[in-house]
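> Got a predicted structure plus its sequence, pasted below:
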Amino acid sequence: MAEIPKGMQQPMVHPGHGSAVQHQDHRPDDKSPLLRYRLDRSLSRPDIILGGGGNNGSSRNLSTFFGVFVPCVLSMFSVILFLRVGFAIGHAGELETLGMFLLAYFIVLLTVLSISAISTNGAIEGGGAYFMISRALGPEFGGSIGVMFYIANVFSCALYCIGLTEAIEDNFGPSGALINDHVPPLPSGQWWTLLYSSCVLLFCLGVCMIGAKMFARTSFIIFCIVNISLFSVFLSFFIQGPMDIKIRAENKENDTKANYTGFKAETFEENLESRYDVPDYTTGVKLSFAAVFAIIFNGCTGIMAGANMSGELKNPSRAIPLGTMAACIFTGIIYAVLSVLISYTCSKDLLLYDYGFLQDINVVPPLVAVGVLAATLSASLSTLIGASRVLIALARDQLFGILLYPVEWGVTRSGNPWVAVLISWFLVQCVLLLGQLNTIAPLVTIFFLLSYAATNLACMALDIASAPNFRPSFHFFSWHSALLGILGCLTMMFLTNAIFASISLVVFLALFIYIYLRVPESEWGYVTQALIFHQVRKYLLKLDTRKDHVKFWRPQMLLLISNPRSGCQLIRFVNDMKKSGLFVLGHVKTGTLDEFPTDPVQEEIPAWLKLVDTLHVKAFTELTLATTVREGVQHLMRLAGLGGMKPNTVVLGFYDDDPPEDTFIKCGVNRPQSPTDDEDVDIFNQFPPLREPGYDKLVSPIEYVKIMTDCIRLQKNICLTRYFYELDRDKITRNGEPSYIDVWPVNFFKPETVGYLDTACIFLLQVACVLHMVPAWKKQTKLRVFLCSELDEVANTNRKEKLGRFLKELRIKAEIISVPWQNVITLNTQNMVESGIDEDLPTSPTSLITNVSENYIHALNRLVKSYTQKTAVLFCYLPLPSADEREHEQYLQLLDMLTAAFPPTVLVHGIQEVTTLAL
């Protein structure tokens, strides 16, 4: 059999290809080097699994209470509970403070709903927010948010360590509240502060190195201490009588005492009012609603503390939503009750000028100090162990290559990532050396808020995508709640600090781009694909072919390719010619399904998709199996595309005897560097070698011409392409001497119709104009239209002016070149007379061969070539073949003679109206 060269060479069927045994052992995900690497390493290290701690389940031993509820409560309390509730009431008033807590918890609870939905939709491993976001939105979102979440935990741990040190110095320093004759003061100073902070961090390191069990036990002990301190505070409000309290505010000049009044309605009424005119005595800056709200909001964060322990939870899908929700309700009630008690008993001056008043009014003052120290220590522990869990999850996912290899291997048999803990401890210690952290604190909050926003985004995307597999057991959420959570988090980010919020988004974008470029594939799935499918389906249904209008016509290309080795340049060219329209690469594999144990088409699709990515073309691939090439092409013309997006133009390689040339290297498809370079091996080994000279083709000349006639019958425009293996697109579109796009809108097989612009000629002009509109081609090429002229100068002038007006009306900017060809016409007439054919006698309307001679075709070939010294691409009119099969071979021979030794050429025949003069 014969074949279609230059883009339609059909690969031969390899014996044994796609056998049943091969199919049975084949795992699609094995093609991912990243996944295969992880599988190999996990087999050699049974204690390491993706995101968890170990696969024996021994590391999963934390319950909902100890693993989620306690860490979340302690993280949400931190120092806000004891030191900033009165501050908020003093400046904002009781009503606004309750409104702030209500708003803050509304935002936080919306995020908790999203966390609960995602965590109950599948198996949750280690990594907390990073794991959930990456598995829902893909590695780009997950990795970038994971890094920022890790940095936030590192800096937050340093902040809590310094906060704990300051609390120690406030109570046990030279002027400490708990210093007396029996308790000597601790030394103070910058280096002493660093030493105390480092000792606190060292204690946190010891707890985290022992493991999650020790962390849970320590957290529970701290939880009990905080609750005892809190109980003493509540009890003091009812036991303690009115008293005068010496305030510590140095800028309070008139009075150095403030009142604790006990329960009085007058005190409550006084505290209903806001006092933003009074500056914060610690900074001397007047506050606003946004400033106070930003501080209060810090007491409502910490909801990820339980999710960070997901790798150590017995049942994370149940523990995370239940424990986090319970922690939010518990802390919310405590904050509300405490604010009401403070408003009823403490004067405005006391609240404005002494943020540590709870210790002064407590029946056992040291208990409050112990509560502050315990809550801050717990927050330090939680952020350090949370940071290590995020780091080990990032390392196991291999998003940053060999940089995190040691982290992945440094895991104990019980699942404790000791190397990740050490690295996190070292980074926190480096941050402690900086000393000045006040300016960084808002950035930490913003990073946390950004991770919360991303969690809401993941939940919203999953819900909108309507994927059947997204069916969480937690039902109290919707994409509306997730959207509100996103808006709330972003609003709080910019309210906290607009500059740092912008910086965090820039950092996130940089990380996103880096991971996107480094990790092109992932086995986790991409919610973006589900969203795109959802939207595309919706809009495809709205794309009604009955509403098509010529004003909005665009070329929709079906390029038939047999072996891409010889068609890479043509693929890139058609990609330029489509003008943002549909581009489909069609391929026909001959045979029947009975001849193969599995579908041979599906096995080749990955290589075609990789080819599309390598050539950087915007194309779809459609492969089919048929008994003949012609039958397969009919399948593709009928079925390629979907709905209103279906090809209207078919592009074929030219039928000639030239040996095909390999264009892989020329188009940047490099050979594999090593046998393990799977991504390149797929392309070079999947596609068969090119046809050797002397081998039969898979289609005959008659079948090839019938494929052309099938295109016309199915109402498709048709393009035949030749010599595109010679096209160097990169050279043409680079800076240099301009070249030309030439158009010959003349049916050379009917010379008597010269000067008549039919539908096919107008389509030819439109396609050439579309190519010239591509920026790279427009910059380096000029469009020329050739007008074949006769001896009558007046007639030629009129025709040239008419063509110029026509082009101007179509907004086609081109140079018109008159070409004298009377001698060529005369030659054709003489040859016809010598052959005994009278040109005045009527001929069959379907016969083209009787109208032209070979000498005439050769003369035309020489005429066109005389103008192609600087031609990049040549567009010519494609005459249709006759209906008589006996003339098909001669028809192809005439086309071959006409275009011999041309530059890259496109023979075009259009049957559709593609232009309009209407606005």
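Alright, I've got the coordinates.
> CA atoms for contacts and neighbours, from now on please.
Fine.
> so where do the helices sit in the stretch 351-500 of the chain?
357-361, 365-396, 405-409, 418-434, 441-465, 479-496, 498-518 (DSSP state H, counting those that start in this stretch).
> can you list these in TSV and add distance to G306 and mean neighbour count?
What follows is these, written out as TSV (distance: least, C-alpha to C-alpha, whole Å; neighbours: other C-alpha atoms under 10 Å):
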stretch	distance to G306	mean neighbour count
helix 357-361	29	21
helix 365-396	9	26
helix 405-409	22	18
helix 418-434	17	20
helix 441-465	14	24
helix 479-496	19	20
helix 498-518	24	16
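> need those in CSV with distance to V819, can you?
Below are these laid out as CSV (distance: least, C-alpha to C-alpha, whole Å):
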stretch, distance to V819
helix 357-361, 99
helix 365-396, 69
helix 405-409, 70
helix 418-434, 77
helix 441-465, 60
helix 479-496, 66
helix 498-518, 52
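> put this beside the first:
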Amino acid sequence: MFSLCFRGQPLFKVASVPPGDGHSKISNVYINNTHCMDDDDFYDRNLALFEEEMDTRPKVSSLLSRLANYTNLTQGAKEHEEAESIGEKKKPSKMGTFMGVYLPCLQNIFGVILFLRLTWVVGTAGVLQALCIVFVCCCCTMLTAISMSAIATNGVVPAGGSYFMISRSLGPEFGGAVGLCFYLGTTFAGSMYILGAIEILLLYIVPKAAVFHGDGGAMLNNMRLYGSICLLLMSLLVFVGVKYVNKLASVFLACVIISIISIYVGGLVSAFKEPHFPVCMLGNRTINGHYVNQTTDLWGHFCQSRDLNATCDEYFTNNQFSQIQGIPGLASGIITENLWSSYLIKGAVVEKSSLSSVQASHPASIQLPYVFVDITTSFTLLVGIFFPSVTGIMAGSNRSGDLKDAQRSIPIGTIFAILTTSIVYLSSVVLFGACIDGVVLRDKFGDSVGGELVVGTLAWPTPWVIVIGSFFSTCGAGLQSLTGAPRLLQAIAKDNIIPFLRVFGHSKPNGEPTWALLLTALIAELGILIASLDMVAPILTMFFLMCYLFVNLACALQTLLRTPNWRPRAQQPKPLLYLTCFCCSPQRVRWSFDDVSEVEQFRKGVKASELQWELWSFYTKIGSEEIYLCRALAKMAAAFFYVVMFAFIAEQLSVIAPLNP
């Protein structure tokens, strides 16, 4: 039976037509006695002749109400929140493209890498290669989003998130492979966000809160200690209830937007008024601002005593001190110096090539107050570190059950979110290269400018806008990762694709995945114990690239084989399918630290064993480029083999343990 409602009161009833008699079923929000609208919902809609006009002509009050109730939780988390609220009886209204897909994708894509590592990537790779890194990563996610659009338009989109959408469209084998990669990537993303938040806290907000003091492993131990505490608190918050995470979603989104706007405003203001961030230079070497405040301090660091006839460092004796402006501004023309790359090995001093100096006969001692490079850099390493900043494109598909028209909202919202973030990243690369000096860009932790966050030196009106905004945004992203990952594991376990994961399908009476949350916290703790954002980011890159490779490969196979159940409305041209798989497969190669750095270390004269010298002579005979290409091809073949093998194992397991109905 159906009833026609007006202001919440049924006017008359219409008998439902039994299925199978050839009559079409009436579909209208006004002809359903379970969805009678109350007075507020009725008056929020305009008077329209057709139902479609109600979605295209919303009132301002309706839009403001939805912004106030914005949430970025995955499908399923929302239902658990409603189960916890006993008094809440009204079902939440369906969301459109902007609130349901576009904003969640924006919040998940913009992350910790933008605030902590993008300036360092620009300074190390140069503006040209940094643009290439950003463009390649954004193309990879854009092509994956096109594959997701094909999946979303292949029949009815089921509720339950991206895993259900992929597994029901492509089959349980590919769905399980994508789901596990997506779960591990989301879990390590939580570790990366927590490490980023702790790095901001200990380096830029409360440096005195460090428990361990000294160089080297002291900072890593501080990261492990505070990261474990933060992970425990976040896990308890998720365990208590996701409704608290939901209430903070709009706050975290506002922090991200305000921080990005302050960067652009600061870049424009720097064209008229340069921010005062002086950098001390000795010859062409950068001096650490933490240790040097006066000339007498410099003398004490470089000489054995404070006497005038004391023995001093050779480089200190032959070169003069100077001071440069760390933020020359948009109109300074500094971008011409920042166009080219400056890859360095671990332990090298950050130098400014345009300044003249008299080189010393021996390398700089790590005990001197210079700004040193903490990691050997290469192009592939920078791609591996930057790639997590373009992930998060599945945030819209995770809310498939909350969307009015998922087939329309998921493709449009995801693609427009990727376009928006790509424009922001590409313009940020140019902005950083045009406003900030190269030595400051290559200074990862801002030691040359007195320990300030490098991107914060460009912000307007104060660096604290970026510091506070990035801290809260990374905390929010970590909470969302710990909220979404257990529910994804629970969905995979309930499908019984892998039998030994069945125990993680159990939950509390209200649906909270307790065991899955415990496993997620343990895996995230492994990432916390690594204690380095630069080490965790490539691991995260591997899982997401495998996830995207599974999605693209499955769509390509379904299209090329012309399977009967694969008829998406958003068709992909065959050249685009080949390009999609090609963009993910080469990046699947491990972003190892030794691909380019081995050759560079030998060229710099770093001490090596006899076996390494034999390898070096072998390199010089046939060429390092050929060796690198062979290694890359071998890793690509191994990656493709793992993909096929995992899909085959999942298929055999599904035969042994069939899916639950």
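It's in. Everything numeric here is computed off the predicted structure, so don't read it as measured data.
> Superpose the two chains and report the TM-score.
TM-score of the superposed chains, computed with TM-score structural alignment, normalised by the length of the second structure, equals 0.61; 465 aligned residues with a C-alpha RMSD of 3.9 Å.
> before we move on, back to that, of the helices of the stretch 351-500 of the first structure, which is nearest A607 of the first structure?
helix 498-518 (20.1 Å; C-alpha to C-alpha).
> what about that closest one, distance to the chain center?
Computed by C-alpha atoms, centre = their mean, to the nearest Å, the chain-centroid distance of helix 498-518 of the first structure equals 13 Å.
> which strands and helices sit next to it?
Contact analysis of helix 498-518 of the first structure by 3 or more C-alpha pairs under 8 Å, 6 or more residues apart in numbering; DSSP states H and E lists helix 139-172, helix 441-465 as its packing neighbours.
> Helix 139-172 and that one, what's the angle between them?
140 degrees (axes from the mean of the first three to the mean of the last three C-alpha atoms, to 10 degrees).
> Next, find the distance separating the counterpart of T261 of the first structure in the second structure from V440 of the second structure.
Residue correspondence to the second structure (TM-score structural alignment): T261 of the first structure is matched to P328. Distance, P328 of the second structure to V440 of the second structure, using C-alpha to C-alpha, to the nearest Å: 11 Å.
> more crowded one of the two?
Neighbour comparison, P328 of the second structure and V440: the larger count goes to V440, with 29 against 22 (by other C-alpha atoms under 10 Å).
> Secondary structure class of that one, three-state.
Here V440 of the second structure is recorded as helix under DSSP: H, G, I helix; E, B strand; the rest coil.
> aligned partner of it in the first structure?
By TM-score structural alignment, V440 of the second structure lines up with L350.
> Mind jotting down where the strands sit in the first structure?
Applying DSSP state E to the first structure gives strands spanning 243-246, 257-260, 557-560, 583-590, 620-626, 649-653, 717-722, 739-744, 781-789, 815-820, 871-877, 905-909.
> most packed of those strands?
Mean neighbours per residue, mean count of other C-alpha atoms under 10 Å, is largest over the strands of the first structure for strand 557-560, with a mean of 29.
> matching residues in the second structure for that strand?
When the second structure is aligned by TM-score structural alignment, strand 557-560 of the first structure has no counterpart there.
> Next up, the contacts around the nearest residue to G179 of the second structure once chain neighbours are set aside.
Leaving aside its chain neighbours, G179 of the second structure sits nearest to Y163 (5.6 Å; criterion: C-alpha to C-alpha, 6 or more residues apart in numbering). Residues in contact with Y163 of the second structure (C-alpha atoms under 8 Å, 6 or more residues apart in numbering) are G175, G176, V178, G179, N398, L488, A491, I492.
> That's all I had, so thanks and see you.
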